[in-house]
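Participant: Quick one: sequence plus predicted model below, questions after.
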Amino acid sequence: MLTAPSLSVHAQRAAALAREFLKDAKQMNDEMDKQDPLKPKLPASAKAVAQANREFDNEMSALAHACPA
């Protein structure tokens, strides 16, 4: 459990971003399942997945920097 306010903010944000990533990834996969398999393309929701992933990585990097192994 993280109790330091500066770390807690990053941990809570990372958890929220993980949930957002999973929700967005499900939507993206659902949209891809509806596509013609011979004409695949990334749906617009892929941008949301990528953005959530980038932000999650940033939060995890901040935590790793503050709490080295």
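Facilitator: Received the coordinates, thanks.

Participant: switch to C-alpha atoms for all contacts and neighbour counts from now on
Facilitator: Noted.

Participant: Spell out which residues sit in contact with residue 56, please.
Facilitator: Counting by Cα atoms under 8 Å, 6 or more residues apart in numbering, residue 56 makes contact with 13-14, 17-18.

Participant: mind running it again at 6 Å?
Facilitator: Under the criterion of Cα atoms under 6 Å, 6 or more residues apart in numbering, the contact list for residue 56 reads 14, 17.

Participant: now it: how far from residue 32?
Facilitator: In this structure, residue 56 and residue 32 are separated by 23 Å, where distance is defined by Cα to Cα, to the nearest Å.

Participant: Alongside the first one, take a look at this:
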Amino acid sequence: MCERCDDFSRTVLLFVDLLRYAKRPGADKNFASEVSTALAASLPEPFSFPPGYDPTAGPQHPGEER
């Protein structure tokens, strides 16, 4: 995988961990808000999916029309 793709993947995993943290009882919501802003700023500009990624290729979810 390319270095840019690795960075993108790590950032997404950090977002997932931050979301899990924010949902815990007693989580510091201000901390989660500040860190999420910093993570969003670290995404590639302009944001783009890795080459060959098709966001519509996944399974159809209940209530979703294609």
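Facilitator: Okay, I see it. Keep in mind that what you see is a predicted model, and the values were worked out from it rather than measured.

Participant: Give me the TM-score for these two chains.
Facilitator: Between these two chains, after superposing, the TM-score reads 0.52 (TM-score structural alignment, normalised by the length of structure 2); 53 aligned residues with a Cα RMSD of 3.4 Å.

Participant: In structure 1, what stretch matches stretch 3-10 of structure 2?
Facilitator: Stretch 3-10 of structure 2 corresponds to residues 9-16 of structure 1 when matched by TM-score structural alignment.

Participant: Following superposition onto structure 2, what is the mean distance for that stretch?
Facilitator: Per the superposition on structure 2, stretch 9-16 of structure 1 and its aligned residues are separated by 0.4 Å on average (mean Cα distance after the TM-score superposition for structure 1).

Participant: what's the longest helix anywhere in structure 1 packed up against?
Facilitator: With secondary structure taken from DSSP state H, structure 1 has its longest helix at helix 5-33. Where contact means 3 or more Cα pairs under 6 Å, 6 or more residues apart in numbering; DSSP states H and E, helix 5-33 of structure 1 is packed against helix 45-66.

Participant: and the angle for the helix it packs on with helix 5-33?
Facilitator: Angle, helix 45-66 of structure 1 to helix 5-33, by axes from the mean of the first three to the mean of the last three Cα atoms, to 10 degrees: 160 degrees.
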